[in-house]
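# Quick one, what's the 3D model for this:
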Amino acid sequence: MFTPTNTALPPDFDSRHFRHALSQFATGITVITTRLEDGTLLGLTASSFNSVSLDPPLVLWSLGDRAQSLSVFTGNSHYVVNVLAADQRHLAEQFASRTENRFQGVEYTLSRTGLPILKGASAWFECFNRSRYPEGDHVIFVGEVEQCAALDQAPLVFHQGQFLTSKAL
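Presented below is the predicted three-dimensional model:
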């Protein structure tokens, strides 16, 4: 029998169990890019990307509340969500690393607002930083898409802790 409550019940699992259950959901891999005021490029790997609305065109992604780049992404007016193609695993790893210059050796073009769009990305979305919502140990970013493009190639996918191409699923 269902008994409604006014608050969530405490979880009956630990974080390891929760992480394993989440790994059953295949996600695409993105690199979120922006630019600092001094012109320095910034990018990070994120798998927490999703569409929100067609009208207006909105997407979301999230970033840990302890990330060093949180203040940059919170304060900047724009960012680009680059959906990685199946052959871009190296970019997912490079932008997830602690390397100081994650753009070293990376080919990109600049958007109309001067932000990096990664060459060969399966798709990209240039977004106005519309809103941010702190939830749990992350901040959810909602971006209003101003420009986007798709190259119609297979995306890079993450499932059960492994990178895959969509053809392998």
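# Please make it C-alpha for all contacts and neighbour counts, starting now.
Fine.
# residue boundaries of the helices in this protein?
15-22, 70-75, 89-96 (DSSP state H).
# how about the last one: buried residues?
Of all the residues in helix 89-96, those buried under the rule 16 or more other CA atoms under 10 Å are R89, L91, A92, Q94, F95.
# and that helix, what does it pack onto?
strand 30-35, strand 41-46 (3 or more CA pairs under 8 Å, 6 or more residues apart in numbering; DSSP states H and E).
# Between its first and last residues, how far does stretch 148-163 reach?
24 Å (CA to CA, to the nearest Å).
# contacting residues around that stretch?
Residues outside stretch 148-163 that contact it (CA atoms under 8 Å, 6 or more residues apart in numbering): 20, 23-29, 47, 83-89, 120-126, 164-167.
# Throw the helices of the chain into JSON lines and include distance to D137, thanks.
Output for those, formatted as JSON lines (distance: least, CA to CA, whole Å):
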{"stretch": "helix 15-22", "distance to D137": "13"}
{"stretch": "helix 70-75", "distance to D137": "12"}
{"stretch": "helix 89-96", "distance to D137": "18"}
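# Next, the structure of the following sequence, for comparison with the previous one:
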Amino acid sequence: MDEQAKKTALRGITYGLYVIGTKVGDDVNAFTANWVTQTSFSPPLVVVAAKKGTTSCDGIKSSGVFSVNVLETGQKDLAFAFFKPVSRVGNKFGDIEFYTEQTGSPILRDALSWFECKVVDVNERGDHTIFVGEVVNAGVHRQGDPMTLRETGLNYGG
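Down below sits the predicted model:
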């Protein structure tokens, strides 16, 4: 296989950029992800991938729930805030405010929209764990265009 061709071809896959929230007991966590897609209309199912061995991945496994915060174009700083661990104080991650709904997973006040999921299937392949979640709650904070990975200047390596 031509490695450069493979990399170029795989970089042609388009990605959104999302903040995924998790909950374990009274503790909440969040991370930035780009592997999110809807896989079924009825019931509404989405797939999220989380890197194995991380607090976030372990949190989704343990709790069986997660939230997906859809970022708006221009929210690069918000996306980058969750590329590394962020300390939680009360209802804030640093200076980023969140609240909780049905699953207890964090919902960012500044997100464009959000939905919460109950895990219905788990697949452990490669270096990430794939979670299939059934959407159990959703909300919209405002209208706008969702953010994509491309506008950050980053790309997934392929």
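# Work out the TM-score between the chains.
With the length set by TM-score structural alignment, normalised by the length of the second structure, the two chains reach a TM-score of 0.83; 150 aligned residues with a CA RMSD of 2.3 Å.
# re the thing from before, make CSV from the helices and strands packed on helix 89-96 of the first structure and add mean neighbour count and distance to D137 of the first structure to it.
Listed next are these as CSV, based on neighbours: other CA atoms under 10 Å; distance: least, CA to CA, whole Å:
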stretch, mean neighbour count, distance to D137 of the first structure
strand 30-35, 25, 19
strand 41-46, 21, 15
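# Throw those strands into CSV and include distance to Q104 of the first structure, thanks.
CSV is the format used below for these (distance: least, CA to CA, whole Å):
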stretch, distance to Q104 of the first structure
strand 30-35, 14
strand 41-46, 10
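# Out of these, flag the one nearest G114 of the first structure.
G114 of the first structure lies closest to strand 30-35 among those, at 7.9 Å (CA to CA).
# Can you check which part of the second structure that closest one sits on?
Mapped onto the second structure using TM-score structural alignment, strand 30-35 of the first structure spans residues 18-23.
# tell me how far that stretch is from the chain's mean position?
Put simply, stretch 18-23 of the second structure sits 5 Å off its chain's centre (CA atoms, centre = their mean, to the nearest Å).
# what's the mean deviation for that stretch versus the first structure?
Compared with the first structure after fitting, stretch 18-23 of the second structure has a mean deviation of 0.9 Å; criterion: mean CA distance after the TM-score superposition for the first structure.
# Need the contact partners of that stretch.
28-34, 36, 56, 59-60, 63, 65-71, 79, 82, 104-107.
# What of stretch 122-142 of the first structure?
With CA under 8 Å, 6+ apart, stretch 122-142 of the first structure has contacts from 58-66, 74, 76-85, 111, 117, 143-155.
# again with stretch 88-96 of the second structure
Identification of contacts with stretch 88-96 of the second structure by CA under 8 Å, 6+ apart yields V28, N29, V86, S87, E97, F98, Y99, L108, R109.
# which residue lines up with R109 of the second structure in the first structure?
Taking TM-score structural alignment, R109 of the second structure has K119 as its aligned residue in the first structure.
# What is the burial count for its match?
16 (other CA atoms under 10 Å).
# next one: E101 of the second structure
Neighbours of E101 of the second structure (other CA under 10 Å): 13.
# residues contacting it?
So E101 of the second structure contacts I107 (CA under 8 Å, 6+ apart).
# any idea how far K61 of the second structure is from the residue lying closest to K76 of the second structure once chain neighbours are set aside?
The spatially closest residue to K76 of the second structure, leaving aside those adjacent along the chain, is T152, at 6.2 Å (CA to CA, 6 or more residues apart in numbering). Separation of T152 of the second structure from K61 of the second structure (CA to CA) stands at 29 Å.
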